[in-house]
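> Need coordinates for the following:
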Amino acid sequence: MFEWFMSLELWVQALLGGIFTWFVTALGAALVFFFKNISKNVLGMMYGVAAGVMVAASFWSLLAPGIQIAEEQGNIAWLVVAIGFSLGGLFLFAADKVIPHMHFGKKNVKEGITTKMRRSILLVFSITLHNIPEGLAIGVAFGAIGATTGSIEAATIAAMVLALGIGIQNFPEGAAVSIPLSQEKMGKKKAFMWGQASALVEPLFAVLGAILVTSMTVILPYALAFAAGAMIYVVVEELIPEAQENATSGTHFAVFGFMLGFVIMMILDVALG
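This next block holds a predicted model:
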């Protein structure tokens, strides 16, 4: 099975990785059929886990390989990753200002261009927007396989581990979208459909990321750092505030959720990647 997967084109591998993370999001969104509501503390912990996974993945799966590849290319590694990382954050900042959306738990504050879209759709747009970096990260990781100077098998496993880690954090994220939507007088089926749809951008941007870095390998370290910067932007701007706001019994649930997610991703990357 692994040999068959390695025989596929890199963009196809990235597509399958993105489809996997979307599928796990759909599984999480399906919890809306079994739970009428979700504890604020549990929701805070879910956001914390997602944040921890993304922070760990940003370093071990993206920044560290980006530094190594930049050095192999004879570039100033710290400058390359600093530029890519900063551009990733600026990209999400610009998208926040342009794409209409609304964050959960932020007193219905709308961001982006003015629109008359319903609140439920704006909430989904918020999660969709912040799934873009995850798709890019998967695509860039699989695209990097073609530029590796080491073991192709190890590079493939590392990319698969990243997809697995993002999938793990997508499960609670799917539930964190669908269940609150169902509480806003939206039917469970509709809430599920919007919940899973929020991750449909991941396969798309995974393919785009893979094609981009395989066609222009010189930008690979920049792209890895770009994806890391975009993911960290999401963590600080969205996930951590939501985790702390939803943890009604103090912030301990959010903190321990973050630590759990970080440890899980760290183990996956170090032990398997």
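
> going forward, measure contacts between C-alpha atoms and count neighbours the same way
Fine.

> can you tell me which residues contact the residue lying closest to residue 206 once chain neighbours are set aside?
Nearest residue to residue 206, sequence neighbours excluded (Cα to Cα, 6 or more residues apart in numbering): residue 139, at 3.8 Å. By Cα atoms under 8 Å, 6 or more residues apart in numbering, the contact list for residue 139 reads 11, 14, 15, 18, 205, 206, 207, 208, 209, 210, 211.

> In CSV, list the residues you listed along with secondary structure and distance to residue 238.
Formatted as CSV, the contacts of residue 139 follow (DSSP: H, G, I helix; E, B strand; the rest coil; distance: Cα to Cα, whole Å):
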residue, secondary structure, distance to residue 238
11, helix, 29
14, helix, 26
15, helix, 26
18, helix, 22
205, helix, 20
206, helix, 22
207, helix, 25
208, helix, 24
209, helix, 23
210, helix, 26
211, helix, 28
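
> ok now whichever helix or strand the residue nearest to residue 206 is part of, how far from the chain's centre?
Here residue 139 sits within helix 132-143, counting by DSSP states H and E. Computed by Cα atoms, centre = their mean, to the nearest Å, the chain-centroid distance of helix 132-143 equals 9 Å.

> contact partners of stretch 101-109?
110-112, 119, 121-126, 238, 242, 245.

> Residue 219 versus residue 21, what's the distance?
25 Å (Cα to Cα, to the nearest Å).

> another one to check against the first:
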Amino acid sequence: MIIDWLKDFNPVVQALFATLFTWGLTALGASLVFLFKSINRKVLNGMLGFAAGVMIAASFWSLLAPAIEMAEQTNTPGWIPAAVGFLAGGAFLFSVDRILPHLHLSQPIEKAEGIKTSWQRSILLVLAITLHNIPEGLAVGVAFGAVAADIPSASLAGAVALAIGIGIQNFPEGAAVSIPLRREGFSRFKSFMYGQMSGIVEPIAGVIGAFAVISMKPILPYALSFAAGAMIFVVVEELIPESQQDSNTDIATIGAMIGFVIMMVLDVALG
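You can find the predicted model right below:
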């Protein structure tokens, strides 16, 4: 069983394996470009809604709830690290969002955000997805670091469940990058390469997150809440608005509910 196999490794290595898995599912989703040249807007909305649902559920079940429980075990009011870390995570993504040049799906190049640049539309699209893969990788890394810190409310099974949930929602994200690039005239191979590259930041963020909480155990509740705040910022600022752009709002909403339930079940059943 995967959990028994992971027990033999250092938590940082565990986080690396887990985030390589999530990156791999991003690449697998991006590989759909070899089969399809375009993606139906309804399908895309459902994918984006699904990703949003997974991230919302993971933010509470896998990150905020354990953070509150950990804080209370040290006689600290649970809401303090939860609130401080959550807002700090949102502030971090807000700052990166203002600085890093990127372009949301279906937006004209004139609406690119961040520092003005002459970069091509394709690069800006990839950077938009890369931006919200940072908190995903960080969340997985922090979860594995929490297990190493010997926190009763943290379990290896729960960290694995989070990695599985993030990986599942990375699959449609990879397709959501590569297929639109193909439609814009890129070769299938180049579209695939750009799509999978959007997930390369997850192993980096995962290793950093795991190492940080192992080295500085007192920050763990704050780190978990930080990752939750960063993910919610992405959901509210990008995924939900993008999925609600046209008349297919019900499909996106249903996708979000399905994603939420799947992540909740994974965390409760395995964690």
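
> Now the TM-score, please.
Once superposed, the chains reach a TM-score of 0.97 (TM-score structural alignment, normalised by the length of the second structure), with 269 aligned residues with a Cα RMSD of 1.2 Å.

> picking that back up, so between residue 21 and residue 219 of the first structure, which is more surrounded?
residue 21 (27 against 16; other Cα atoms under 10 Å).

> which residues sit in contact with that one?
Per Cα under 8 Å, 6+ apart, neighbours of residue 21 of the first structure: 163, 164, 166, 167, 170, 199, 202.

> CSV please, covering the residues you listed and showing distance to residue 229 of the first structure.
Shown next, in CSV, are the contacts of residue 21 of the first structure (distance: Cα to Cα, whole Å):
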residue, distance to residue 229 of the first structure
163, 17
164, 20
166, 15
167, 19
170, 19
199, 19
202, 17
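
> So which of the residues you listed sit within helices?
The helices, defined by DSSP state H, take in 163, 164, 166, 167, 170, 202 from the contacts of residue 21 of the first structure.

> Identify, from these, the entry nearest to residue 262 of the first structure.
residue 166 (11.6 Å; Cα to Cα).

> my read: the closest one touches residue 56, true?
No. Residue 166 of the first structure is beyond contact range of residue 56, at 10.6 Å (criterion: Cα atoms under 8 Å).

> So between these two, which is more surrounded?
More neighbours surround residue 166 than the other of residue 166 of the first structure and residue 56, with 28 against 25 (other Cα under 10 Å).

> any idea how far the nearest residue to that one once chain neighbours are set aside lies from residue 81 of the first structure?
Ranked by Cα to Cα, 6+ apart and with sequence neighbours excluded, the top spatial neighbour of residue 166 of the first structure is residue 21, at 6.5 Å. Relative to residue 81 of the first structure, residue 21 of the first structure is positioned 26 Å away (Cα to Cα).

> One more: residue 25 of the first structure?
30 Å.

> Tell me which of these two has more neighbours.
residue 25 (28 against 25).

> what's the helix or strand for the more buried one?
helix 10-29.

> So which bits of that helix are buried?
10-29 (16 or more other Cα atoms under 10 Å).

> Also stretch 31-48 of the second structure?
31-33, 37-39, 42-48.

> First-to-last residue distance for it?
18 Å.

> relative to helix 132-143, how tilted is the helix holding residue 25 of the first structure?
Note on geometry: by axes from the mean of the first three to the mean of the last three Cα atoms, to 10 degrees, helix 10-29 of the first structure and helix 132-143 are set 140 degrees apart in direction.

> check the fit of helix 10-29 of the first structure onto the second structure and give the mean distance.
Mean deviation of helix 10-29 of the first structure relative to the second structure after superposition (mean Cα distance after the TM-score superposition for the first structure): 0.3 Å.

> hmm, who's touching the following helix or strand past that helix?
Downstream of helix 10-29 of the first structure, the next assigned helix or strand under DSSP H and E is helix 40-57. Applying Cα under 8 Å, 6+ apart, the external contacts of helix 40-57 of the first structure come out as 162, 165-166, 169-170, 172-173, 176, 228, 231-232, 235, 239-240, 242-249, 253-266, 269.

> now those: which count as buried?
In the contacts of helix 40-57 of the first structure, the ones that pass as buried (16+ other Cα under 10 Å) are 162, 165-166, 169-170, 172-173, 176, 228, 231-232, 235, 239-240, 242-248, 253-266, 269.

> Please, which helix or strand holds the residue of the second structure positioned farthest from its centre?
Largest separation from the mean C-alpha position in the second structure: residue 75, at 30.8 Å (Cα atoms, centre = their mean). Per DSSP H and E, residue 75 of the second structure falls between elements, in no helix or strand.

> same question, the one 5 residues further on
Secondary-structure assignment from DSSP H and E places residue 80 of the second structure in helix 79-99.

> Now for the residue lying closest to residue 32 of the first structure once chain neighbours are set aside: which residues touch it?
Excluding the flanking residues, the one nearest residue 32 of the first structure by Cα to Cα, 6+ apart is residue 179, at 5.1 Å. Contacts for residue 179 of the first structure (Cα under 8 Å, 6+ apart) come out as 29, 31, 32, 35, 36, 37, 38, 191.

> Who are the packing partners of the helix holding residue 80 of the second structure?
In terms of contact count using 3 or more Cα pairs under 8 Å, 6 or more residues apart in numbering; DSSP states H and E, helix 79-99 of the second structure is assigned the packing partners helix 65-73, helix 220-234.

> hey, which of the ones you listed is tucked in deepest?
Most buried of these by mean neighbour count (mean count of other Cα atoms under 10 Å) is helix 220-234; its value is a mean of 29.

> For that helix, give me the average deviation versus the first structure.
Counting by mean Cα distance after the TM-score superposition for the first structure, helix 220-234 of the second structure comes out at 0.2 Å.

> Could you tell me where that helix falls in the first structure?
Across the first structure, the stretch matching helix 220-234 of the second structure (TM-score structural alignment) is residues 220-234.

> Alright, calling it a day.
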